[in-house]
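In: Pasting the sequence and the predicted coordinates here, then a few questions.
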Amino acid sequence: MDRNQRTSLAIALRQRYQESRKAEKSSILDEFVAVTGFHRKYATRVLLDPAAEIVPARSVAYKKVYDEAVKETLIVLGKASDRICGKRLKAIIPVLLASLEGHNRLKLDAEVRERVLASVSVSHYVFM
């Protein structure tokens, strides 16, 4: 259902909703929520307030932070560290990466290695 259809439905139901009793309001509201997919409280506001603007739900498109090679490397590092929390994993990635490469457990291209190390912020503290 697009925005114009939801608006016309709200206008059509608004008068009937405002003039009806509580039991009737509940059934009208149930019908309106089922058709539009709105949250119940938002649907109530739309039907009660003539100045309420019907806003469509936004779909959020997240940009990818890591490409597939970096993601797979981070998964391997997480498993090698016995799945410690991200905060602690972030702190030991350079050490763990050097250790795994030194023991021939992990072989990375220079470009992927740089991107993995770039995922680690410089502003973290390591307490010994």
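Out: Structure received.
In: alpha carbons only for contacts and neighbour counts from here, please
Out: Will do.
In: can you pull out the helices in the chain?
Out: 3-19, 22-36, 40-48, 68-80, 86-102, 110-118 (DSSP state H).
In: Redo those helices as a markdown table? Include mean neighbour count.
Out: Listed next are the helices of the chain as a markdown table, based on neighbours: other CA atoms under 10 Å:
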| stretch | mean neighbour count |
| --- | --- |
| helix 3-19 | 14 |
| helix 22-36 | 15 |
| helix 40-48 | 16 |
| helix 68-80 | 15 |
| helix 86-102 | 14 |
| helix 110-118 | 13 |
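In: For residue 110, give its distance to residue 71.
Out: Taking CA to CA, to the nearest Å as the measure, residue 110 falls 15 Å from residue 71.
In: residues touching residue 40, list them.
Out: 29-30, 33 (CA atoms under 8 Å, 6 or more residues apart in numbering).
In: and the comparison structure, right after this:
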Amino acid sequence: AEVVEELPEGWDTVVGAGGRGLSGGQRQRLLLARALLADPPVLVLDEPAEALDPVAADALTRDLLEWPGGGTLLLVTHRLAALDAADEVVVLDRGRIVQRGRHGELLAAPGAYRDLWDAELLAA
């Protein structure tokens, strides 16, 4: 809410080509807030934290996974650090499901998820 209050026109701030005064992070947060307030039955978010630094991105992902909305959240992300709060993780490779389960289960088994996790740890 405080981020929105700081914007030139609050909730009505123009986003997109006309939103020239907004940073990428501000634009992304405003769009995300609008989507969450709409409380749709299904909310699909594709890399919602990509414009954020790693710490903020993980915090946002955790907050989204604990979202009290009444619908289903489908979160598409390459950042795995905060997925321990997800009900289910589905791993895709070239459009096919190669693994699915909870974060801990997927880390315990050899496969694509653990490989991605190891790569993320090395990059940190």
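Out: Cool, the structure landed. Please read all numbers here as calculations on a predicted model, not as lab measurements.
In: Once they're superposed, what TM-score comes out?
Out: Once superposed, the chains reach a TM-score of 0.22 (TM-score structural alignment, normalised by the length of structure 2), with 49 aligned residues with a CA RMSD of 4.5 Å.
In: circling back: nearest to residue 118 of structure 1 among the contacts of residue 40 of structure 1?
Out: residue 33 (46.7 Å; CA to CA).
In: I'd say that closest one and residue 45 touch.
Out: No - using CA atoms under 8 Å, residue 33 of structure 1 is not in contact with residue 45; the gap is 11.8 Å.
In: Residue 90 of structure 2 touches residue 103, doesn't it?
Out: No - using CA under 8 Å, residue 90 of structure 2 makes no contact with residue 103, being 9.7 Å away.
In: what about these two, which has more around it?
Out: Per other CA atoms under 10 Å, whichever of residue 90 of structure 2 and residue 103 has more neighbours is residue 103, with 21 against 15.
In: got the contact list for residue 25 of structure 1?
Out: Per CA under 8 Å, 6+ apart, neighbours of residue 25 of structure 1: 17-18.
In: If we use 10 Å, what do you get?
Out: Contact analysis of residue 25 of structure 1 by CA atoms under 10 Å, 6 or more residues apart in numbering lists 16-19, 31, 44, 47.
In: Can you tell me which of the residues you listed is nearest residue 99 of structure 1?
Out: Among those, and counting by CA to CA, the member closest to residue 99 of structure 1 is residue 44, at 59.7 Å.
In: Pull up the gap between that closest one and residue 3 of structure 1, please.
Out: From residue 44 of structure 1 to residue 3 of structure 1 the distance is 17 Å (CA to CA).
In: Show me where structure 2 has its helices.
Out: Counting by DSSP H, the helices of structure 2 are 2-5, 24-38, 54-65, 103-108, 112-123.
In: that older thread, overlap in contacts of residue 90 and residue 103 of structure 2?
Out: residue 113.
In: Against residue 101 of structure 1, how distant is residue 117 of structure 1?
Out: 13 Å.
In: go on, residue 89 of structure 1?
Out: Distance of residue 89 of structure 1 to residue 101 of structure 1, computed by CA to CA: 17 Å.
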